[in-house]
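Novice: predicted coordinates and the sequence they were generated for:
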Amino acid sequence: MRNLVLLYILTLSFTLFAKVNPHEVEAFITKTAEQHQLDADEIRRILNHAEHQQSIIDAMNKPAEKVLEWYQYRPIFITDKRIQEGVEFWQNNADVLHKVSNQSQVPVPIIVAIIGVETFYGRIKGNHKVLDALYTLAFDYPKRSVFFSKELGHFFKLAADGHVDALTAKGSYAGAMGYGQFMPSSYRSYAVDYESDGVIDLLDNPHDAIASVANYLARHGWQKDQPVVAKASKPKSKTKLNQLKPHLKDKKGREYTLIGLKTDEDNMAYWQGFHNFYVISRYNHSHMYVMAVYQLAERIQSEYNAANASTQNEAQQ
């Protein structure tokens, strides 16, 4: 019996280890070293610290956007606490937010709301080691292994350039990092060194994060003073709902997509999503995510204005 138990343990250990093919890892090392001009031995040394995490695979298979309806999803993000802390984040970083907004043309409330939805203004950035997350998904998540292999390569380049610590950086189960939850490729493409100190720190520097979120949206085509959504009536025909890219036209000639979301088990509400709706969706390809960002931004704007008006009234008394 003891021998059978030992055999079972050994078999289980081998099965867990075998989830990552060492030949694929070695091929990745060679390719990444050549592509990003990195030291292959250094990549290998760091990868020796990576651990496969089954919980990451499980999380990837059950994202909230795919298992929740809008009336279940919305209360996660549109809360009094998240609104109030959004106002406080705005107040604490007002100079940077307004300067960045003026340069990028992206409204302050949208920048704040994205950071609020992503990480509760930097409080919840993720507890997974980014190295473990990307290693697991690159070598044990076949349907997106190509994507995550590339992200792992970008992560090594970020580390080599001194922007992150490959062994200690933490983020989401998908490998997104910092206040705005940037994937490594987005980090390298859109992140901004606000202080011009030579290091782009999205994990601990809110100013770099603010500038980077705004730059991401600006580079994806944000249109100044244009709407994100507008309320709509129930469609008379069988219009396909919740496509992200605008493909219909309203009476003003504006392109939009029709969004339909369940407000409870029996009822639906509808919105027109315009070009800026699509721009926000480039950050997260979910119509519910965009609506959460938009509605949180609206509430933060309202509360921020009220707080400012109250302060001005007190000063005049």
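Specialist: Nice, thanks for sending it over. Numbers count the residues shown, from 1 in each chain.
Novice: drop to CA atoms for contacts and neighbour counts, all remaining ones
Specialist: Fine.
Novice: which stretches of the stretch 51-200 of the chain form helices?
Specialist: Assigned by DSSP state H, counting those that start in this stretch, the helices in the stretch 51-200 of the chain fall at 54-60, 64-67, 70-77, 80-92, 94-104, 108-119, 130-140, 145-160, 184-190.
Novice: I'd like those as TSV, with distance to residue 235 appended.
Specialist: Output for those, formatted as TSV (distance: least, Cα to Cα, whole Å):
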stretch	distance to residue 235
helix 54-60	33
helix 64-67	23
helix 70-77	19
helix 80-92	32
helix 94-104	35
helix 108-119	28
helix 130-140	40
helix 145-160	37
helix 184-190	37
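Novice: try this one side by side with the last:
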Amino acid sequence: MKPLFRYPRPLLLLLPLCLLFLAPGAWGEAVSPRPADLVREGQAIDLDSPLYRELFAELVAEHGFARRELEEIFTGLTINRRVLELMDAQWEAQPYHRYAPRLLTWWNVGNGRVLLARHRELLARIEAEFGVEREIVVAIWGVESNYGSTEGAFNIFQTMNTLFAAYPRRSDFYRQQLIELLLLSRENGLDPRAIRGSYGGAFGQAQFIPSSFRAYAVDFDGSGRRDIQGSVPDVLASIANYLRHFGWRFGAPLYAELGDRLGDPRLEEARLAARAGLLPREEIEALQGVALPPVVDNRPLRVVGLELADGGWRYLAAYPNFQAITHWNNSYRYAMAVIQLAEKFRAE
């Protein structure tokens, strides 16, 4: 069986020593090397490995691709080491007081207000059809691509193959995204090798991953095709359609303040459980000693903590609309930055 990669001989000889001396203590637990440390830039991907043999078999048997077609598309694939480095250094891991300011700049706020005015009629139609507030739609547009000016410089076909082949923690996810990319390219007459986007494989002004494009992108300009790269109506309507699918309700609360400390260990447990830590509104009220706005359909809430620059915390009850944004990006920091940007659009 051929290995997926052929590691340089010096790396193979040094790896046991690295595992010993990278330990936190003299005889402590070894620190695993990062995926980027195990490959070199431009390293060829072995298409005869079991990973790719199984992928190609599925593409042929279940999706109707020809073997020769796949060989033409995949031939010459190499690793993009920078993608692996960035996956282990994502900005969303920063504390909120460092993460949010780069998204809440005067430039982002000012340009968002200009675009809200410029696309007033379009956004009114989107609100009417999808039931998502225009400020939230434009805020996501701004955060994702600087209102279409920065869509990403990575070749997402190479990116997804890099992550499928050399990033074990997300390999299964990017295997499916590779399939989705090939399907959407075939459906829309695109060359999968020519699409550019982010190091995570998202593309277009809405920064959809391929599966999200296929599920939620819409044709809102009447062109007969879904275009999140060049059509502003399609971009904004697709953002709204995504949020609607994940339970967005027009005019419903996004969050409520809980103060600078949590009054019960059960609230801290819910916070640490993230998306799984849902509690009924009444329980949060009783445990924290606060009164909270009602919830549509009495849906449960999440407990969120935002890190402050002085070392303290700002705690929130995250309502279903807030939770809908975290389906887009599974980060409460991201969701709150989007909400704050939308709030700044409305501020005088």
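Specialist: Received it, and whenever you're ready, just let me know what you need. A quick note: this is a predicted structure, and the numbers were derived from the prediction, not measured.
Novice: TM-score for the pair, please.
Specialist: With the length set by TM-score structural alignment, normalised by the length of the first structure, the two chains reach a TM-score of 0.86; 294 aligned residues with a Cα RMSD of 2.3 Å.
Novice: still on that earlier bit, nearest to residue 29 of the first structure among the helices of the stretch 51-200 of the first structure would be which one?
Specialist: For the helices of the stretch 51-200 of the first structure, distance to residue 29 of the first structure was read as Cα to Cα. The smallest value, 8.6 Å, belongs to helix 145-160.
Novice: tell me the angle of the closest one relative to helix 130-140?
Specialist: Inter-element angle recorded for helix 145-160 of the first structure and helix 130-140: 150 degrees (by axes from the mean of the first three to the mean of the last three Cα atoms, to 10 degrees).
Novice: buried residues, stretch 300-309 of the first structure. List them.
Specialist: Across stretch 300-309 of the first structure, burial judged by 16 or more other Cα atoms under 10 Å covers 300-301, 303-304.
Novice: could you tell me which residues make contact with the equivalent of residue 147 of the first structure over in the second structure?
Specialist: Using TM-score structural alignment, the equivalent of residue 147 of the first structure in the second structure is residue 173. By Cα atoms under 8 Å, 6 or more residues apart in numbering, the residues touching residue 173 of the second structure are residue 164.
Novice: mind checking how far residue 173 of the second structure is from residue 116 of the second structure?
Specialist: Applying Cα to Cα, to the nearest Å, one obtains 35 Å for the distance of residue 173 of the second structure from residue 116 of the second structure.
Novice: just residue 87 of the second structure next, same as before
Specialist: From residue 87 of the second structure to residue 116 of the second structure the distance is 33 Å (Cα to Cα).
Novice: so which of the helices of the stretch 51-200 of the first structure is nearest residue 204 of the first structure?
Specialist: With Cα to Cα, the closest approach to residue 204 of the first structure among those belongs to helix 108-119: 12.0 Å.
Novice: the closest one maps to which residues in the second structure?
Specialist: Counting by TM-score structural alignment, helix 108-119 of the first structure sits on residues 134-145 of the second structure.
Novice: got it, and stretch 83-98 of the first structure?
Specialist: Against the second structure, stretch 83-98 of the first structure falls on residues 109-124 (TM-score structural alignment).
Novice: what does residue 199 of the first structure correspond to in the second structure?
Specialist: Matched by TM-score structural alignment, residue 199 of the first structure corresponds to residue 225 in the second structure.
Novice: again but with residue 224 of the first structure, I slipped
Specialist: Residue 224 of the first structure maps onto residue 250 in the second structure, by TM-score structural alignment.
Novice: wait, residue 246 of the first structure touches residue 276, no?
Specialist: No. Residue 246 of the first structure is beyond contact range of residue 276, at 9.7 Å (criterion: Cα atoms under 8 Å).
Novice: so which of those two has more stuff around it?
Specialist: residue 276 (25 against 19; other Cα atoms under 10 Å).
Novice: the aligned residue in the second structure for the more buried one sits in which helix or strand?
Specialist: Counting by TM-score structural alignment, residue 276 of the first structure lines up with residue 321 in the second structure. If you go by DSSP states H and E, residue 321 of the second structure is part of helix 320-328.
Novice: quick one: average offset of that helix versus the first structure, please.
Specialist: Average distance, helix 320-328 of the second structure versus aligned residues of the first structure after superposition (mean Cα distance after the TM-score superposition for the first structure): 0.7 Å.
Novice: the first structure: matching residues for the helix or strand just after that helix?
Specialist: Of the helices and strands lying after helix 320-328 of the second structure in sequence (DSSP H and E), the nearest is helix 332-346. Under TM-score structural alignment, the match for helix 332-346 of the second structure in the first structure covers residues 287-301.
Novice: now that stretch on the second structure. Mean distance?
Specialist: Stretch 287-301 of the first structure sits 0.6 Å off on average (mean Cα distance after the TM-score superposition for the first structure).
Novice: how far out from the middle of the chain is that stretch?
Specialist: Using Cα atoms, centre = their mean, to the nearest Å, the distance from the centre of stretch 287-301 of the first structure to the centre of the chain it belongs to is 14 Å.
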